[in-house]
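Enquirer: I'd like to go over a predicted model; first the sequence, then the structure.
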Amino acid sequence: MHVLVVNSSGRTALSVSRQLVAELVTELVAQQPASRITYRDVAAGLPFVDEVMISGLYIAPDEQTAEQRQALRLSDQLVAEVQAADVLVIGVPIYNFSIPAALKAWIDQIVRAGLTFAFLESGYAGLLHGKKVYLVVASGAVEVGSSLDFATPYLQGLLAFIGLTDVEVISAAQLSLLGEQPIGAAREAIRQVHSVA
């Protein structure tokens, strides 16, 4: 099993989402010790989509300029990481009711026509299938699944768009209001996880 771990919290040692992501990965590896893990810390910084990248997205690779190929190189690598993974573990702190800008930057790099989704006469089709996704969501005040949670439904919709529909949410929500109780509930959910065969 190949696991891609994506962390997006701007915090490190004090990050609840990072802590729970690490515990989930430990659980998955305990179930399948031969697992390979790829770590991607998007909070360390990713470039935003710019004009050079956009201009290179819609032409054949052999027609791209050297500048366009360079602009797409990291995006190609990030897409390859997602394609190679059997399981994605995505750490999602809720910032201002939504996802961190760093995670949005990653999304903008991996949602690629012809690689992760296709244009069809009838609409669109996701090209990534047979992968399990865990969204490990942490929030200070927002209740996950409430009308103020724009992060979780956005990610579920976006992942479905590229073909990833087997998505499980593990949340530690409203930490500022409820203290340690949500962390305990998230840990119990992690203990119930069954790894992908």
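Expert: Arrived safely.

Enquirer: going forward, measure contacts and count neighbours with C-alpha atoms only.
Expert: OK.

Enquirer: All the helices of the protein, residue numbers only.
Expert: Using DSSP state H, the helices of the chain run over 16-31, 51-57, 66-84, 101-110, 151-161, 175-178, 181-191.

Enquirer: Pasting the second one now:
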Amino acid sequence: MRANYNPEGRSYSAEDIRIRADEVAQLTAALTPLATELFSHAAWFHTAAESAAALSEEAAALLKDILAEMDEQTEVDAESSRLASKLSEVLAQEHPLPEGEWVDARGKDLARAMAGFWFNLGDSEAIRADACDELMTGRANTPAQQDLATLCARFYLRSSDAMYLLAALRERSPVPARMLATAHAA
């Protein structure tokens, strides 16, 4: 086999690649504002939760050291519980969301990843829409579920955030629902 040999039937034409790249770019641009907002919220909650856990561990260790000298384990448990409660209250309050170039770049990364996920669901809009509907209703039992979970973990998203993005992808599908119903009836 010679270098750069492309067997017949196993490659896309330059035009096919350009068309798909344009579709991905358009979908990415359409999803970027929503993806950036969701990532910003997810990053804040992830940072807050990790910070709270670290503070709680440090405070508990300090309390254990202090109270170990006094031999008062029940006090440690009570104080740890009060600290966890106060941290939960602080997390429930509104705080400014992260912003800036990093959040914007990660939001665009998320949008591009979701666009890629969308196109990997199937070869046609109808197949992608059906696969998306199955994922959103929990009927899917496919590798796509694992792929979506991996994507969510990479961007600190909850499954509800992923469903919100899937709904946005589904809405942008050029195949109206009535056409899908007609195609399935045939």
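Expert: That came in fine, so what should we check first? Bear in mind the structure is a predicted one, so any value in this text is a computation, not a measurement.

Enquirer: And the TM-score between these chains?
Expert: The TM-score (TM-score structural alignment, normalised by the length of structure 2) is 0.28; 85 aligned residues with a C-alpha RMSD of 4.9 Å.

Enquirer: Minimum distance to Gly91 of structure 1: which of the helices of structure 1 has it?
Expert: Set against Gly91 of structure 1 and scored by C-alpha to C-alpha, those come closest in helix 16-31, at 5.4 Å.

Enquirer: related to what we said a few turns ago, possible to save the helices of structure 1 as a markdown table with mean neighbour count and distance to Asn7 of structure 1?
Expert: Listed next are the helices of structure 1 as a markdown table, based on neighbours: other C-alpha atoms under 10 Å; distance: least, C-alpha to C-alpha, whole Å:
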| stretch | mean neighbour count | distance to Asn7 of structure 1 |
| --- | --- | --- |
| helix 16-31 | 19 | 6 |
| helix 51-57 | 15 | 24 |
| helix 66-84 | 16 | 14 |
| helix 101-110 | 19 | 8 |
| helix 151-161 | 17 | 14 |
| helix 175-178 | 14 | 19 |
| helix 181-191 | 16 | 17 |
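
Enquirer: Out of those, which is closest to Pro93 of structure 1?
Expert: Pro93 of structure 1 lies closest, by C-alpha to C-alpha, to one member of the helices of structure 1: helix 16-31, at 6.2 Å.

Enquirer: close enough to count as contact, Leu169 of structure 2 and Trp118?
Expert: Yes - the criterion here is C-alpha atoms under 8 Å, and Leu169 of structure 2 meets it with Trp118 at 7.3 Å.

Enquirer: ok, which stretches of structure 2 are helices?
Expert: Under the criterion DSSP H, helices of structure 2 are mapped to 14-70, 73-92, 101-120, 125-137, 143-154, 159-171, 177-185.

Enquirer: Just put the ones you listed in a markdown table and tack on mean neighbour count.
Expert: Formatted as a markdown table, those follow (neighbours: other C-alpha atoms under 10 Å):
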| stretch | mean neighbour count |
| --- | --- |
| helix 14-70 | 16 |
| helix 73-92 | 14 |
| helix 101-120 | 19 |
| helix 125-137 | 18 |
| helix 143-154 | 14 |
| helix 159-171 | 17 |
| helix 177-185 | 10 |
